[in-house]
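J.: make a model of this:
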Amino acid sequence: MSRQRELARHLATLRREARQQSGLDEGLVPPDADTAYRIAEMVEEELGWEVVGWKIAGMKPELQRQLRTTSPIYGRVFAPLIQSSPASVEHARQCSPIPEVEYQARLGVDLPPRARPYSAEEVDEAVASLHPGIELAECRFVHDAAFPPMPAILADGAGSGSIALGEAIADWRSRDIANQEVVLNCNGALRRRGTAADAIDHPLVPLTWLANELSRTGIGLKAGQTISTGTLTGMLRPKAGETYVADFGPLGTVSATYD
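T.: Modelled structure (predicted):
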């Protein structure tokens, strides 16, 4: 069995069993991002779970530095890990959980692989709805001194976990999505504020990037998939019993509880 397949099977087992580990044998760490993404596809094969969406992270240099990468990253979201708000997960079964407030774009048509890059206008037309959301990110590796290099994290799905999905935003194309302030409260106390303009420019920017990355690698996006477009409020470490409420003002609210 190749080292790539060995890592894929191991990561799939960790996901199935909702557990994590400290570090990773150097011989199993993928040598580069392209290899890591191939292993992530193998993880999908090993799990046999439906891919119902994607997550994006690290669109801007500040977050890239925090994530130890020089480019945006992406990962698969598996069924049945998209829940309607109010959502809840069992804290004890979450692996290094991080709640991230994000816009969620649901596609109405396929964006299949092709030679010509997709324009932002084409991607815009493919979006059936835009939602407020919270990504409940996870990682199969403990955040300790042995934390492995970024290619291992990419192979693990770039920290993908569950999604708490709010109601669709009415007439979102006519709203000032980029500049709408989002407020994140935890158990009623203010924790963070942010805007798409500061964090990702606009949800269509990361979405267009992902459409072209998945086109380049022969995967593509499919109608019905939901894409988590990147955190607007940074990364936090939740505790058991905490409820996070993201208030998008007139665009809606979404909540997630770590039971």
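J.: contacts, neighbours, all on C-alpha from now
T.: Fine.
J.: Gln104 is in contact with Ile227, isn't it?
T.: Yes: contact criterion Cα atoms under 8 Å: Gln104 and Ile227 qualify, at 5.4 Å.
J.: elements contacting the strand or helix carrying Ser129?
T.: Using DSSP states H and E, Ser129 sits in strand 127-137. Judged by 3 or more Cα pairs under 8 Å, 6 or more residues apart in numbering; DSSP states H and E, strand 127-137 is in contact with strand 98-107, strand 162-165, strand 243-247, strand 253-258.
J.: quick one, strands of the stretch 51-200 of the chain?
T.: Ranges of strands in the stretch 51-200 of the chain, per DSSP state E, counting those that start in this stretch, are 51-57, 73-78, 82-84, 87-89, 98-107, 127-137, 162-165, 182-186, 189-194.
J.: now mean neighbour count and distance to Ala12 too, for these, in TSV please.
T.: Below are these laid out as TSV (neighbours: other Cα atoms under 10 Å; distance: least, Cα to Cα, whole Å):
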stretch	mean neighbour count	distance to Ala12
strand 51-57	23	14
strand 73-78	24	12
strand 82-84	17	19
strand 87-89	19	20
strand 98-107	26	20
strand 127-137	24	16
strand 162-165	28	16
strand 182-186	21	31
strand 189-194	15	33
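J.: got TSV for those strands, with distance to Pro151 too?
T.: As requested, the strands of the stretch 51-200 of the chain are exported to TSV (distance: least, Cα to Cα, whole Å):
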stretch	distance to Pro151
strand 51-57	14
strand 73-78	10
strand 82-84	25
strand 87-89	27
strand 98-107	19
strand 127-137	17
strand 162-165	21
strand 182-186	30
strand 189-194	28
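J.: I'd like the structure of this one too, to check against the first:
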Amino acid sequence: MSYNNLAINNANFNLEGKLATLWFDNLLLGTGKELVEKVMEDVAEKEQWSSDTFKEMKKVQISSETLLPSISFMDESIIEDDYFKDAADVLKDKYAKELSSPKTYGGAMHEIVWEGFGIANSVKYWTLLNAKANCTFLPMDMEQQMLGKVFGSTTDMGYSNFSDIITAIIPDISEYSWDEIIEIRHHNYWTQFRKKLTELSESIEDKKLGQDILEEIVRKDLIEMAQRFRPQVTKNIVKGVVSNIPLPIPINPVSVVCTGYDIMKEIDFDKKYGWIYFYLDNKK
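T.: This is a model prediction of the structure:
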């Protein structure tokens, strides 16, 4: 997250920050370590985070200085002429009306220079971070347009699809406390759920289609689970004898237990189906 996004939108603590904290292992913040720590302490005290949440957040949301200790975010030396020109072109469209009038032209150009510097710096700074370690840029609208001009297109590592799907599953997630967000990160099956969404994101791009496909995958895997645990006569002679003892109920429980035990041995059940438990636990 760029300095601009943090300063203007308080992005790491709004809905975007909550979703990014869930989706990514770490959230790099484009500002200094001291400021990150100070702001986090203030928010933790104001919102009365638990001590466990505070410790976890300090591990998850970290200053980008961790990767680039020798370069400050607003370092003029990293700006290249082409980056600033592209940023200015993006902003000229934004301020087209003001630029067309002599009365507002000067003010518009002033804004273009300052905003252009910030946007160009954000994008260039991200390229330096990305050279150190593969990371995703979570841009504001103007920064996204700048990325389009410089790179054509960039990947967000499935974040957009995740955002759309998780807010469909948990519509009021924006109201969740940070204690609850961290609790989700530690859900027994969160890792499996995130992996499933990553696979989903790699195969689709349309967000609404992604939701539809997720629902279909849920149905498919639930049916598959039911089929795997369908009571059946086992091939093992001992199990066969025991499970075929007449009982006054339509399904012999021994057969069910034997079948389930065999299946658990044959497949890594949590790895294959664990994501569904996260989905069912959080679906509203």
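J.: let me see the TM-score of these two.
T.: Superposed pair, TM-score by TM-score structural alignment, normalised by the length of structure 1: 0.23. Supporting alignment: 104 aligned residues with a Cα RMSD of 6.2 Å.
J.: that older thread, and the strands of the stretch 51-200 of structure 1: which comes nearest Ala8 of structure 1?
T.: Among the strands of the stretch 51-200 of structure 1, strand 73-78 comes nearest to Ala8 of structure 1, with 13.8 Å by Cα to Cα.
J.: thinking again about what came up before, including distance to Arg16 of structure 1, could the helices and strands packed on strand 127-137 of structure 1 go into TSV?
T.: Output for these, formatted as TSV (distance: least, Cα to Cα, whole Å):
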stretch	distance to Arg16 of structure 1
strand 98-107	19
strand 162-165	14
strand 243-247	25
strand 253-258	19
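J.: for Ile82 of structure 1, which of these is the nearest?
T.: Within these, the stretch nearest Ile82 of structure 1 is strand 162-165; the backing value is 4.6 Å (Cα to Cα).
J.: which elements pack onto the closest one?
T.: Checking 3+ Cα pairs under 8 Å, 6+ apart, strand 162-165 of structure 1 ends up next to strand 82-84, strand 127-137, strand 253-258.
J.: got a list of what the closest residue to Leu190 of structure 1 other than its chain neighbours touches?
T.: Spatially, and ignoring its direct neighbours in sequence, Leu190 of structure 1 is nearest to Leu184 (6.2 Å; Cα to Cα, 6 or more residues apart in numbering). Leu184 of structure 1 makes contact with 101, 190-193, 233, 244-247, according to Cα atoms under 8 Å, 6 or more residues apart in numbering.
J.: closest to His10 of structure 1 out of those residues?
T.: Closest to His10 of structure 1, out of all of the contacts of Leu184 of structure 1 and judged by Cα to Cα, is Val101, at 29.4 Å.
J.: ok, that closest one to Cys186 of structure 1 distance?
T.: 12 Å (Cα to Cα, to the nearest Å).
J.: could you do Leu63 of structure 1 as well?
T.: According to Cα to Cα, Leu63 of structure 1 stands 22 Å off from Cys186 of structure 1.
J.: repeat for Val51 of structure 1
T.: Here the criterion is Cα to Cα. By it, Val51 of structure 1 lies 30 Å from Cys186 of structure 1.
J.: count of residues packed around Arg65 of structure 1?
T.: Counted by other Cα atoms under 10 Å, the residues lying close to Arg65 of structure 1 total 12.
J.: for it, give its distance to Ala199 of structure 1.
T.: Applying Cα to Cα, the value for Arg65 of structure 1 to Ala199 of structure 1 is 14 Å.
J.: now Ala211 of structure 1
T.: Using Cα to Cα, Ala211 of structure 1 is found at 19 Å from Ala199 of structure 1.
J.: Ala33 of structure 1 too?
T.: 23 Å.
J.: ok, those two, which is more surrounded?
T.: Using other Cα under 10 Å as the criterion, Ala33 of structure 1 and Ala199 rank with Ala199 on top: 22 against 17.
J.: now the helices for the stretch 1-150 of structure 2?
T.: All helices of the stretch 1-150 of structure 2, identified by DSSP state H, counting those that start in this stretch, fall at 3-9, 15-23, 33-47, 51-60, 81-94, 96-99, 102-132, 141-151.
J.: mind giving me the packing neighbours of the last one?
T.: What it means is helix 141-151 of structure 2. helix 81-94, helix 102-132.
J.: can you pull the contacts of Gly210 of structure 2?
T.: By Cα under 8 Å, 6+ apart, Gly210 of structure 2 lies in contact with 161, 165, 200-201, 204.
J.: what's the following helix or strand after the helix or strand containing Glu183 of structure 2?
T.: Under DSSP H and E, the secondary-structure element containing Glu183 of structure 2 is helix 178-185. Going down the chain from helix 178-185 of structure 2, the next helix or strand is helix 190-203, by DSSP H and E.
J.: what is that next one packed up against?
T.: Contact here means 3+ Cα pairs under 8 Å, 6+ apart; on that basis helix 190-203 of structure 2 packs against helix 159-169, helix 207-228, helix 269-282.
J.: ok, 10 Å please
T.: The contact analysis (3 or more Cα pairs under 10 Å, 6 or more residues apart in numbering; DSSP states H and E) places helix 190-203 of structure 2 against helix 15-23, helix 159-169, helix 178-185, helix 207-228, helix 269-282.
J.: next, the angle from the third one to helix 269-282.
T.: If you take axes from the mean of the first three to the mean of the last three Cα atoms, to 10 degrees, helix 178-185 of structure 2 sits at 150 degrees to helix 269-282.
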